[in-house]
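Student: model this:
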Amino acid sequence: MRVDWRDWLSRLARLWRGSLRVRTVAITVALSTVAITIIGAYISTSVSSNLFDQRLLQVKTEASKATMSAQQVFTQAEDLNGTVDLEGVEDSATNAIRATVSSAPLIAILRVPGQTGASLMENRANEGFDAGTMLSSQLASTVQNGGRDQLSWQSISIARGSSGQSDPGIIVGSLLEVPAAGEYQLYLVYNLKDVQQTLDFVQRTLVLGGLALVLLIGAVAYLIVRLIVGPVRQAAESSEKLAAGQLEERLRERGSDELATLARSFNRMADSLQRQIRQLADLSRLQQRFVSDVSHELRTPLTTIRLAGDVLYDQRASFPPATARTAELLHAQTERFEVLLADLLEMSRYDSGAVQLETDPTNLVRLVEEAIDAVAPLAEEKGTEIRLIAPGGYFEADVDARRIRRILQNLLGNAIDHGEGLPIDVYVDSDADAVAIAVRDHGIGMSESDMERVFDRFWRADPSRQRTTGGTGLGLAISLEDAVVHGGLLDVWSEPGQGSCFRLTLPRQFGAAVMGSPLPLPPEEEAA
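Tutor: Predicted coordinates:
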C-alpha cells in the first residue's frame, strides 16, 4: 500500500493551524526535548571525562609504583660476584609488579631494540598482550626517549577474543634499567570495561530519565492547556451559536479567577447583544409593518387620484397651455408614484418572507427577447442598439417568469440610461447545471465604491443625472432579491469609461446550488 505523504502533511498542517492545544503541547515538548538533550549531553560528557580522569590517575599512580618496585628488584639482583640470574630476577620483578597494582593488568617487559654488548633477558608478556595492535611505534619511541622517571600512556581498544567486539583500555609505558642486560620497556595494559559499563549505565539512565521527563512535561502541558483552552473553546462555540441566532446561549460562571471573569464578561456582552438585537428586530418589524401598512393605505387614494388624473389628461387638449402642462405632469408623477408603491410593496413582501415563487420550465432566450421588445421604444428614443447573442445550449430552466422578466427589464433599462447611446449586448449561455444572462453596456461605467453600493435600496450612482426611466432606486435591490430567491447569483462588473456588465446566473433545476456560471464576467466580445 502506497503512503500518500502529501495527504498526511496536509492533514498535519490543518491540525497544526486548527488546534491551539496541539501547537502549545508540541512546542512545549519540542523545546523541552532540546533543553533536556543539551543538559543530558553535558552531564554525560562531564561524567565520562570525570570517570576517565579518575581512572587514568589511578592507573598512572599504580604504574609509577609498579615501575619503582620492578626497578628496585632489578637493582638489588646483582650478587656479590657481580653476576645476575636474569630469569629469576624477571620472575621476581613480575611478582613485585602484580603485588603493587590493585587490578589485573596485562604486563609486558620488552627489550629496547638496538642495544649491543650486553647479556640478554628474554622478553616476557602475558597471554593476550598483542604488541602489534596495542603498542604503537609512537608510544614505544616516547617511552624509549623519556628516561626512567617518565610515564607515557595512550588510549587503546582491547579486542574480546574472536567476537569482533572490543573494550576501551589504557596502556602505560616506562623504562627499566636491568643490570648486565641493558634497558627494557615495562608496559601495563588496563581494561576500562568497568568504567565503560558505568558510563553506559549513566547514559541509559539519562536517556530514560530524559524521555520520562519529556513525557511528564508533555502531560503537564496538555493538562494546563486543556484547563485554559477548554473554556476558550467553549467561548468560541458559544460565540458561533450566538452568531447563528441562539441568543440564549451563555457560559458557566465558576470561581473567581481570570476564566470566570472572562465568562462573566462574555455573558454580559451576550445579554447586551440580545437586548440590542431584540430592539433592532422590533424596530425592523415596526418599520416593515409601517411600510406595508402605508403602502396598502395609499393604494385607495392613489387609485382615486389616478382616475381623476386620467380624466384631466384625456381632456388636456381643451385646456389652456399652462393647465394642459399641469395635467401632463400630474399624469407622469402619478405613474411614477404607482411604480414606487409597487416596489415598496414588493420589498415589504421580501422583508416579511412572504414571497412565493410560481416556477415553470421556461425558455430564457424567449424571455430575453420579450424583455428586449418591452424596452425597444426606450432604446429607439435613445438611439441604442440592443444585440442578442445566444450561442445555444440548455436554455430551459425552472423559474418564475414574471420575476426574471422584471430583472431583465431593470438591467436593460439601466443599461439604456447609462449606455450613452452605444450598443448594448445581451448574452445568454448555459451548461448542464446553470443558465446565465449578461447585459453589457459600453457607457460611463462605475467606480469600485459605486459597485459596492449598487444593490443598496434607494441608491443611485449619480442622483443628479437625468434618467429617462425615472427609477425609484429599488430596481436593482429587487432584482437581487429575485435572483437570490431562485437560488441564483447577480454579479456586476464595471470600469469608468468602459461600461458595466450585470450577470444573472440561475440553476436549471429549482433548488439546486449554483457552482459556477456558464459566462465569464464580463463576457468575451466577438470580433467585429
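Student: make it CA atoms for all contacts and neighbour counts henceforth
Tutor: Noted.
Student: output the contacting helices and strands for the helix or strand encompassing Phe337.
Tutor: Assigned by DSSP states H and E, Phe337 belongs to helix 321-352. Where contact means 3 or more CA pairs under 8 Å, 6 or more residues apart in numbering; DSSP states H and E, helix 321-352 is packed against helix 258-314, helix 475-485.
Student: out of those helices, deepest packed?
Tutor: helix 475-485 (a mean of 20; mean count of other CA atoms under 10 Å).
Student: name the next helix or strand downstream of it, please.
Tutor: By DSSP H and E, the next helix or strand past helix 475-485 is strand 489-495.
Student: that next one packs against which elements?
Tutor: Strand 489-495 sits against helix 448-453, helix 475-485, strand 499-507, with contacts defined as 3+ CA pairs under 8 Å, 6+ apart.
Student: nearest to Thr133, of those?
Tutor: Checking the helices and strands packed on strand 489-495 against Thr133 by CA to CA gives helix 448-453 as the closest, at 86.9 Å.
Student: any idea which helix or strand carries the residue lying farthest from the centre of the chain?
Tutor: In the chain, Asn81 marks the outermost C-alpha relative to the chain mean, sitting 96.7 Å out by CA atoms, centre = their mean. Using DSSP H and E, Asn81 falls within no helix or strand.
Student: any idea how far it lies from Arg160?
Tutor: For Asn81, the distance to Arg160 (CA to CA, to the nearest Å) stands at 47 Å.
Student: if we can go back for a sec, okay, the angle between the helix holding Phe337 and helix 475-485?
Tutor: Interaxial angle of helix 321-352 relative to helix 475-485 (axes from the mean of the first three to the mean of the last three CA atoms, to 10 degrees): 30 degrees.
Student: after helix 321-352, next one along is what?
Tutor: Immediately after helix 321-352, counting by DSSP H and E, sits strand 360-363.
Student: that next one: what's the following helix or strand?
Tutor: helix 364-374.
Student: how far is stretch 177-184 from where the chain is centred?
Tutor: Mean C-alpha position of stretch 177-184 versus that of the full chain (CA atoms, centre = their mean, to the nearest Å) differs by 81 Å.
Student: to compare against the first, here's the next sequence to fold:
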Amino acid sequence: MLTFTWRSLVQRARRLWRGSLQLRTVAITVLLSTVAVTIISGYMSLSIATNLYEARKNQAIAEARQATVSAQELFDSSVTASGTIDVEAVNRTAQTTIRSVASSPGGTEFAILRTPGQTTEVTMTATQTRALDLSVISDELREQVAQDDGQLYTQAVTLNAASGRPDPGLVVGGVFEVPTAGQYELYLVYNVRDVQQTLDFVQQTLVIGSLLLVGTIGLVTYFVTRLAIGPVRIAAETAEKLAEGELDRRIPEKGEDVIATLARSFNRMADSLQRQITQLATLSRVQQRFVSDVSHELRTPLTTIRLAGDVLYEQRDQFSPTTARTAELLHAQVDRFESMLADLLEMSRYDAGAVDIDAEPTNLVRLVEESLDALRPLADEKGSELRLVAPGGYFEADVDARRIRRILQNLLGNAVDHGEGRPIVVHVDSDATAVAIAVRDYGVGMDAGQLERVFDRFWRADPSRQRTTGGTGLGLAIATEDAQLHGGTLDVWSEPGEGSCFRLTLPRERGATVHHSPVDLPPAEPLEGDLLGADRLAPERDEKNA
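Tutor: So this is what the prediction gives:
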C-alpha cells in the first residue's frame, strides 16, 4: 500500500511537472539561482576566512617577533662587566616582558623551552604558563624553530577550552640566545576563538542572506511568469474550447503590448475559421440533403426501369443477338445502379445520424461461413481458394448480423478482386471481451499513399481495374461506419506485392469498448511451409459453438 502511495505521488508530481510551464520556470530559476548563490557565498566565505586568518596570523607573528626581540635584548643587557648573569632572575623578568608584549582577546599562553642537544656552563629552567598543554607544540614545529634561521614558524592547532568545546589556536615559535645558557625556544600559543566567532557570524549572515535572496528570486520569478504565462494559458484554454466546437470563444484584448497583439491575431484567426467552418458546414448539409433527396427521388424511376428491364431480360431469347446483348447490359447496369443508390442512401442515413443497430447474440464463425459460401462461386471463377482459420473460443457477440454480413461481403469482394487468383484466408478469433475477423489476401497490395485513402468515400485503389463486385467506392466507408456503430474498429495492413489484410474488431457485449484485438495485423501464417501451395484448412469449431 505504501509503495502504491509513493508511486501515485511520483506520477502526480510528474504530471504536474509536465503540465505546468510556470512550475518548471520557477523551479529551474530557483535551482540555478541556488547554485549561483551557493558558489558566490562559498567563495565569499572562503575569502573572508582566509583574510581573517591571515590578518590574525600576521598579528601573532608581529607580537611573537616583538616578544622574542624584547627577551633577547633583556638577556643581553643583563650581562655584567665580569661576564656573569643571574639567568633565573632575568628569566622571570623576561616572562613578564613576554606577557606584556603578547596579548590576545582569546588569551595567550607561552613556553620557553631549551633547545635539545646543548652543553653549556649554565642551564636555565624551562618555563611555561600553567594553562598550556605542551602537546600542542609538535615535534615538526620544534625542529623547524631549532634551525635558528632567523624566521618565525607558525602552526594551526586545536586547543582544549574550559567549556569543553575545542577552540582553534595558532602557535608561533622563535629562538633567542641566553648568555652562558645557550639557545632557547620561545613559543606563543594564541587562542583565535574570536576569529572563529567572527567567521561563524559572517557565514551565518551569508547563509541567511542567500536563502532570502533565493526566496526573493523565486517569488519574483513566480509573479513575472504568472504575469507572462497567464495570457498564454487563457489562449490555450480558448483554443481548446474552439477545438471542442465552441466557435464563438475569443481571447480578451487588453493593452497594446505583444500579448494584446497575439490576442487580436488569434481572434482574427478564430473569426476566419468560424466563417470557413460555417460555410463548409452549410455546404456539407446542402450536399447531404442533395444526396439524400436525389437518392430518394431516384428510387421511383429506378423501380420502373427495374421492372421494364426484368421483362426485357426474361424475353431476351426472343430478340436478335444485338438486342439480347443490350437487354443483358441493361440488366447488369440496373443492378449496379441499384447497389450504388442503396449505398448512397445508407451514407445519407449515417450523415443524418438516423442509424441504429438491431443487435443480438450471433455466432460469427457461422456468419463468416455463410459469407464464404455466398462468394465461393465468384472466387472459383477468379481462381482464388477460400480458407477459414477458426481456432475456437468465445465466438458469439452482440452484433447486427445484417451489417456485419455487409462488411464481410465488402472485404471478401475486395480480396477476390485484388487477390490475383491466390488463396484468401479468413481468420476468426476471440477472447473474453472482443472478437476479431481478419481477411487476408496475397495479391497486389497497396502503398502508403493508398493506405491513407483506402477508407475515403468514392475512392478506389485502381479506378482502371475491372471489378466484379461493383466499384462505387463507398463499400469501405460504409464498413467503417458499421464497425464504429458497433463500438469496434476496422484496421488495414498492406504491402505492395505482398497483399493486404483488413481486420474487424468488435466488442462481445454491446456498449463495451475495444482495447485490443485477439488477431494480429497481419495474422500469423496458419500453415507450415508455403501458404499458396497448402491444402484447404478446415475450420476448427468449439463444441459449445458447433
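Student: one step back: and the helix holding Phe337 of the first structure, which residues are buried?
Tutor: 324, 326-328, 330-331, 334, 336-338, 340-341, 343-348, 350 (16 or more other CA atoms under 10 Å).
Student: also stretch 250-258 of the second structure?
Tutor: Quick answer for stretch 250-258 of the second structure (16+ other CA under 10 Å): Arg250, Ile251.
Student: stretch 419-434 of the second structure now?
Tutor: Neighbour count says stretch 419-434 of the second structure has 419-431, 433-434 buried, by 16+ other CA under 10 Å.
Student: so where do the helices sit in the second structure?
Tutor: Using DSSP state H, the helices found in the second structure span residues 2-19, 21-77, 87-101, 139-146, 193-243, 258-314, 321-352, 364-382, 401-418, 448-453, 475-485.
Student: packing partners of the shortest one?
Tutor: Contact analysis of helix 448-453 of the second structure by 3+ CA pairs under 8 Å, 6+ apart lists strand 489-495 as its packing neighbours.
Student: tell me what angle the strand it packs on forms with strand 499-507.
Tutor: Using the same axes, to 10 degrees, strand 489-495 of the second structure lies at 160 degrees relative to strand 499-507.
Student: isn't Arg467 of the first structure up against Asp417?
Tutor: Yes. Shown here, Arg467 of the first structure and Asp417 form a contact pair, counting by CA atoms under 8 Å, at 6.1 Å.
Student: okay, the helices and strands packed on strand 489-495 of the first structure in a markdown table with distance to Gly309 of the first structure next?
Tutor: Formatted as a markdown table, those follow (distance: least, CA to CA, whole Å):
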| stretch | distance to Gly309 of the first structure |
| --- | --- |
| helix 448-453 | 36 |
| helix 475-485 | 26 |
| strand 499-507 | 37 |
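Student: to Leu259 of the first structure, which of those lies closest?
Tutor: For these, proximity to Leu259 of the first structure was assessed by CA to CA; helix 448-453 is nearest, at 41.0 Å.
Student: how much does that closest one stray from the second structure?
Tutor: In the superposition against the second structure, helix 448-453 of the first structure averages 1.9 Å from its aligned positions (mean CA distance after the TM-score superposition for the first structure).
Student: report the contact partners of Glu90 of the first structure.
Tutor: Counting by CA atoms under 8 Å, 6 or more residues apart in numbering, Glu90 of the first structure touches Phe74.
Student: please determine how far it is located from Ala104 of the first structure.
Tutor: Applying CA to CA to Glu90 of the first structure and Ala104 of the first structure gives a distance of 18 Å.
Student: check contacts around Gly173 of the second structure.
Tutor: Ala64, Leu141, Arg142, Val145, Leu152, Tyr153, Thr154, Glu185, Leu186, Tyr187, Leu188.
Student: which of those residues has the most neighbours?
Tutor: Ranked by the number of neighbours (other CA atoms under 10 Å), those place Leu188 first, at 29 neighbours.
Student: how about that one, nearest residue that isn't a chain neighbour?
Tutor: Phe110 (4.3 Å; CA to CA, 6 or more residues apart in numbering).
Student: do Pro166 of the second structure as well
Tutor: Asn160 (4.8 Å).
Student: wait, what's in contact with Pro522 of the first structure?
Tutor: Ala438, Arg440, Trp493, Cys501.
Student: could you single out the nearest of those to Gly18 of the first structure?
Tutor: The shortest approach to Gly18 of the first structure among those belongs to Trp493, at 35.5 Å (CA to CA).
Student: that closest one and Leu504 touch, don't they?
Tutor: No. Trp493 of the first structure is beyond contact range of Leu504, at 11.8 Å (criterion: CA under 8 Å).
Student: more neighbours: the two, which one.
Tutor: Higher neighbour count among Trp493 of the first structure and Leu504: Leu504, with 24 against 17, using other CA under 10 Å.
Student: list the contacts of that one.
Tutor: Contact analysis of Leu504 of the first structure by CA under 8 Å, 6+ apart lists Ala436, Ile437, Ala438, Ala483, Gly488, Leu489, Leu490, Asp491.
Student: 7 Å - rerun?
Tutor: Residues near Leu504 of the first structure by CA atoms under 7 Å, 6 or more residues apart in numbering: Ala436, Ile437, Ala438, Leu489, Leu490, Asp491.
Student: look up the closest residue to it, ignoring the ones flanking it.
Tutor: Leu504 of the first structure sits nearest to Leu490 (CA to CA, 6+ apart), 4.6 Å away.
Student: so how many other residues sit close to that neighbour?
Tutor: By other CA under 10 Å, neighbour count at Leu490 of the first structure equals 21.
Student: my guess is it contacts Ala483, does it?
Tutor: Yes. With contact defined as CA atoms under 7 Å, Leu490 of the first structure reaches Ala483; the gap is 6.3 Å.
Student: and for these two, which residues touch both?
Tutor: Joint contacts of Leu490 of the first structure and Ala483 (CA under 7 Å, 6+ apart) do not exist.
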